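Engineer: make a model of this:
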Amino acid sequence: MSNNPYLLAADNPEACIALLRENPSLASGQDEHGYSLVHAAASYNHLDLLRTLVGEFKVPVDLKDEDGETALFVVETVAAAKVLAEELKLDTTIVNDEGQTAREKIEAEEDYPEVAEYLRGLEGEANTTTTAHGTTNGVTPADLPPAPEGLQVQIGTMNEAENAGEPDPEFRRRIEELASREDFETAEGQAALRQLVEDAILGPRQE
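Structural biologist: Got it, this is the predicted structure:
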């Protein structure tokens, strides 16, 4: 049987684990290109080996090769990507030396579209804002523009009758449209946000 851990990681993960238990120092090794057993296990979809490397042998899940790429850049299955991102908590926003995330590189190479789609979904979850943290689609209260000049705001409570109405569908549409704009952080995007706030408080402008 070969004693090369990289070959075993590709062809015989159980034997690789046995070898590492005999010689744990091999677990975190990297070859001349920075390729590690974590990369190999992720690439060949040997998930038990991947979990063992990180969990038992304490190999950093974010090891990078010579191109600045973690194991997420070489996965070929959604299952391996899930183990890295969800179980082992590998940061999916890490970029390589070309400035690409794993999702961007996989999309560019067009080899594993289902993996790219899964990673894109994770990005969407990260950007979606949770009420518990007081944010909406990545916008926090601090990001909102100041109230229109001269506007007085009174803080109070509303009874059930006052609060029974459904949100105006037109404002809902405008909010969703604004949240999806790529230029949200620009002056134009902020002006649109300011106008939306004014319309919500004062009512639409009369032409």
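
Engineer: from here on, just use CA atoms for contacts and neighbour counts.
Structural biologist: Fine.

Engineer: now name the helix or strand holding the residue nearest to the spatial centre of the chain.
Structural biologist: With distances taken as C-alpha atoms, centre = their mean, the residue of the chain nearest its centroid is Glu123 (3.6 Å). Element membership of Glu123 [criterion: DSSP states H and E] is helix 113-127.

Engineer: name the helices or strands packed onto that helix?
Structural biologist: Counting contacts by 3 or more C-alpha pairs under 8 Å, 6 or more residues apart in numbering; DSSP states H and E, helix 113-127 packs against helix 78-82, helix 102-109.

Engineer: one more pass at 6 Å, please.
Structural biologist: In terms of contacts (3 or more C-alpha pairs under 6 Å, 6 or more residues apart in numbering; DSSP states H and E), helix 113-127 is packed against helix 102-109.

Engineer: SS state for Leu193?
Structural biologist: Per DSSP: H, G, I helix; E, B strand; the rest coil, the local secondary structure of Leu193 is helix.

Engineer: any idea how many residues pack against it?
Structural biologist: Here the number of neighbours of Leu193 (other C-alpha atoms under 10 Å) works out to 20.

Engineer: one more: Arg120?
Structural biologist: Arg120, neighbours per other C-alpha under 10 Å, totals 16.

Engineer: which parts of this structure are helices?
Structural biologist: Secondary structure of the chain, counting by DSSP state H: helices at 5-11, 13-22, 37-43, 47-55, 78-82, 102-109, 113-127, 169-179, 187-202.

Engineer: the structure of the following sequence is requested for comparison with the preceding one:
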Amino acid sequence: MATFGLGQPIQTLPPNSEIDSSTPWMAASEGNLPLLQHCIQTMGLNVNAADENGYTLLHAASSYNQMGIMQFLLSQNVNVHAVDSDGDSALHHAGTAQTTQFLIQVARTNPSLQNAEGKTALQVKMDEVNEMMQDEDIEDDDQDLEKAKEIVTYLSNL
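Structural biologist: A predicted model of the protein is given here:
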């Protein structure tokens, strides 16, 4: 399968795929570029479209570490500083240090951008780490904790 240098195989559209209003966000979060492109074309969707909570396609891709989708959205001039209803940018939603680094270094996202609570992505991720550390079932979130710590480390070293 071709990967376009992004390390992820290209997916194809499922036969007779049904598209509804949530399909583009699902495609972005799952890394299904052909489906996302199909949705954009058939629905006349703008790459800066947001759901009822202000959650954009870039938010979805960032949350689920879909580098290929983020690269595609950047090539379509997506607004990297768009915020959801909580004032969180895609950087606030980033799921890994690699995603965080991509958003800052490639997409030129402002790491100082504050959400509606006045918190930067670093402060949000530090809160997530602290919350997970206080969780009695930490072993269930161990991988998420490590990812959040890596993001904090990266953002702290900017």
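
Engineer: can you give me the TM-score here?
Structural biologist: Once superposed, the chains reach a TM-score of 0.71 (TM-score structural alignment, normalised by the length of the second structure), with 121 aligned residues with a C-alpha RMSD of 1.5 Å.

Engineer: and the helix holding Glu123 of the first structure, how far out from the chain middle?
Structural biologist: Counting by C-alpha atoms, centre = their mean, to the nearest Å, helix 113-127 of the first structure is centred 7 Å from the centre of its parent chain.

Engineer: before we move on, what about stretch 79-93 of the second structure?
Structural biologist: Worked out by C-alpha atoms, centre = their mean, stretch 79-93 of the second structure lies 9 Å from the chain centre.

Engineer: matching residues in the first structure for that stretch?
Structural biologist: Aligned using TM-score structural alignment, stretch 79-93 of the second structure spans residues 60-74 in the first structure.

Engineer: and Ala192 of the first structure, how close does it get to Ala102 of the first structure?
Structural biologist: As judged by C-alpha to C-alpha, to the nearest Å, Ala192 of the first structure and Ala102 of the first structure stand 33 Å apart.

Engineer: okay, those two: which has more neighbours?
Structural biologist: Legend: neighbour count by other C-alpha under 10 Å for Ala192 of the first structure and Ala102, higher for Ala102 (24 against 15).

Engineer: how about that one, what's its partner in the second structure?
Structural biologist: Per TM-score structural alignment, Ala102 of the first structure is aligned with Ala121.

Engineer: distance of the residue lying closest to its match once chain neighbours are set aside from Val152 of the second structure?
Structural biologist: Leaving aside its sequence neighbours, Ala121 of the second structure sits nearest to His92 (C-alpha to C-alpha, 6 or more residues apart in numbering; 4.4 Å). Applying C-alpha to C-alpha, the value for His92 of the second structure to Val152 of the second structure is 11 Å.

Engineer: one more: Thr99 of the second structure?
Structural biologist: Computed with C-alpha to C-alpha, the distance linking Thr99 of the second structure and Val152 of the second structure is 12 Å.

Engineer: likewise Thr23 of the second structure?
Structural biologist: In terms of C-alpha to C-alpha, Thr23 of the second structure sits 31 Å off from Val152 of the second structure.

Engineer: the two: which is more packed in?
Structural biologist: More neighbours surround Val152 than the other of Thr23 of the second structure and Val152, with 23 against 15 (other C-alpha under 10 Å).

Engineer: counterpart of the more buried one over in the first structure?
Structural biologist: Per TM-score structural alignment, Val152 of the second structure is aligned with Ala116.

Engineer: quick one, what contacts its match?
Structural biologist: 103, 106-107 (C-alpha atoms under 6 Å, 6 or more residues apart in numbering).

Engineer: go on, Val78 of the second structure?
Structural biologist: Applying C-alpha under 6 Å, 6+ apart to Val78 of the second structure gives the contacts 47-48.

Engineer: same question, Arg173 of the first structure
Structural biologist: Shown in contact with Arg173 of the first structure (C-alpha under 6 Å, 6+ apart): no residues.

Engineer: distance check, the aligned residue in the first structure for Glu52 of the second structure against Cys16 of the first structure.
Structural biologist: In the first structure, the residue matched to Glu52 of the second structure (TM-score structural alignment) is Glu32. Separation of Glu32 of the first structure from Cys16 of the first structure (C-alpha to C-alpha): 20 Å.
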